[in-house]
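Enquirer: My questions concern the predicted model and sequence given below.
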Amino acid sequence: MSFPISYEIIYSKRKSVAIQIRPDGQVIVRAPYGCPRSFINSFIHQKADWIVKHSAENKQRYEKQVQLKKDRPTLSDAQRRRYIETARSIFTQKAAYYARLMGVTYGRISIREQKTRWGSCSSKGNLNFNWRLIFAPEEVVDYIVVHELAHRKEMNHSRAFYNVVASVLPDYKVQEKWLKENGEKLWNCV
């Protein structure tokens, strides 16, 4: 008997079973070593409606992004360098300003074109920012900088972390909402 949902299993030193749906709709099951296949099949069966829905949504979004990428004009190296240098200047100034305001330090700043993140903060305090944010409203750029610097106080996304963000930008949820609604446009503006 074939199983109705195809999936890949990745075993590791974890304590629970989790389902991951990749951007292309592929279903990954992460399970502890020794977890019986019958348990995994039962788990998948229980979550089948959720899996089918999210897998289809992810696959549709992924195919749309692939098409948009094909339609997007290619940037020249000179254009890309110009955008990266503009972003470096903006993020360097904003990080210095907000770090003083928040009483935190940070390491180096890198400007990248991350596919799934607008910014990140390493455990060593190095900051990474996506250069495409230069096309977002300034308030959104401020939010990303404050968000990453807040990780210098809380290396998680707990309530305490968001309290740090809110202490600097009380209306940060407006910027989060803007990014969720318009983030894809930043990828397609150049």
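Expert: Structure received. Residues are numbered from 1 along each chain as shown.

Enquirer: can we go C-alpha only for contacts and neighbour counts from here?
Expert: Noted.

Enquirer: Tell me how many other residues crowd E148.
Expert: Neighbour count of E148, defined by other CA atoms under 10 Å: 25.

Enquirer: Would you work out how far apart the start and end of stretch 19-28 are?
Expert: End-to-end distance for stretch 19-28, by CA to CA, to the nearest Å: 6 Å.

Enquirer: Spell out, range by range, the helices that occur in the chain.
Expert: Assigned by DSSP state H, the chain shows helices spanning 37-46, 48-71, 77-102, 138-150, 159-168, 172-188.

Enquirer: nearest to R112, of these?
Expert: Taking CA to CA, helix 77-102 is the member of those nearest to R112, at 7.7 Å.

Enquirer: Please report how far the most centrally placed residue in the chain lies from F129.
Expert: Residue closest to the average C-alpha location in the chain (CA atoms, centre = their mean): R117, at 3.6 Å. Distance, R117 to F129, by CA to CA: 8 Å.

Enquirer: repeat for T92
Expert: Taking CA to CA, one finds T92 at 10 Å from F129.

Enquirer: okay, now the one to match up with it:
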Amino acid sequence: MSIEVKPDGSVLAVAPIDAPEHEIRWKVEKSGAWILRQQRELAQLPPPLPERQYVSGESWRYLGRQHRLRVIIGTQEGVRVTRGELLVTAKTPERAENVLNSWFRNRAQSLLAERMSVCLERASHYGIEHSGDFALRQMRTQWGSCTKVGKLNFNPRLVQAPKECIDYVILHELCHLREFNHSAAYYRLLGRVLPDWKKRRERLNRLVELPQ
């Protein structure tokens, strides 16, 4: 059986069809403290912002800094960062979205690999070991995830956040290798690994919105 707290605060419990109702109720009640904690964290997130546009004049972040988007029509598609602007060259205006998202993904792959190395060094002092392998996955409600077998996934939009916030997300997921939940023991571990994790999380949520 699994329990999930959705972005709107509602709780979804998934159980085998033959599971007794009293067992389902017991597990949900046993997880009450964790559910309330997740609901409080979700309530602190800022409301979703209007969807970003892929047109000249729109504002996009890269590594925490605001950049003005400028779309240029040309045959050599690509993105260049210069003087507070993201210069997107696309063959047609409609191609700007694909060009920018592809560039964000490529930068995320490179940057996350760099920060993963730094975070693994820090985590190793607390008995956390990992190969450093990860995958990029577009997620609507998460910056990262960790499976029970230790597979790490990260949202490519993380490249829009400052490096200190990227490190927070990586270390948050690495700590799940030791504590695969959001229990009190997990947060004690995260607090030892990254004492200022709350400030970093608040800054991440304030600066960068998850894609809608």
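Expert: Yes, it's here. All of these numbers come straight from a predicted model, not from anything done at the bench.

Enquirer: re the thing from before, quickly list what's touching both of T92 and F129 of the first structure.
Expert: I109 (CA atoms under 8 Å, 6 or more residues apart in numbering).

Enquirer: Where does the longest strand seen in the second structure end up in the first structure?
Expert: Longest among the strand segments of the second structure by residue count, using DSSP state E, is strand 65-73. Following TM-score structural alignment, strand 65-73 of the second structure has no partner segment in the first structure.

Enquirer: For the next helix or strand after that strand, enumerate the helices and strands it packs against.
Expert: As assigned by DSSP states H and E, the chain's next helix or strand after strand 65-73 of the second structure is strand 78-82. Packed against strand 78-82 of the second structure by the contact rule (3 or more CA pairs under 8 Å, 6 or more residues apart in numbering; DSSP states H and E) you find strand 85-90, helix 96-124.

Enquirer: Out of these, which one sits most buried?
Expert: Among these, strand 85-90 has the highest mean neighbour count (mean count of other CA atoms under 10 Å), at a mean of 22.

Enquirer: got the angle for that one vs strand 78-82?
Expert: Put simply, strand 85-90 of the second structure runs at 160 degrees to strand 78-82, going by axes from the mean of the first three to the mean of the last three CA atoms, to 10 degrees.

Enquirer: sorry, back to before: how about the helices of the first structure in a markdown table, adding distance to R30 of the first structure?
Expert: Putting those into a markdown table (distance: least, CA to CA, whole Å) gives the following:
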| stretch | distance to R30 of the first structure |
| --- | --- |
| helix 37-46 | 9 |
| helix 48-71 | 14 |
| helix 77-102 | 37 |
| helix 138-150 | 28 |
| helix 159-168 | 27 |
| helix 172-188 | 27 |
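
Enquirer: So which of those helices is the most surrounded?
Expert: Using mean count of other CA under 10 Å, helix 138-150 ranks as the most buried of these, with a mean of 22.

Enquirer: Give me the distance between V28 of the second structure and T141 of the second structure.
Expert: Distance from V28 of the second structure to T141 of the second structure, counting by CA to CA: 22 Å.

Enquirer: These two: who's more crowded?
Expert: Between V28 of the second structure and T141, counted using other CA under 10 Å, V28 has the larger neighbour count: 19 against 13.
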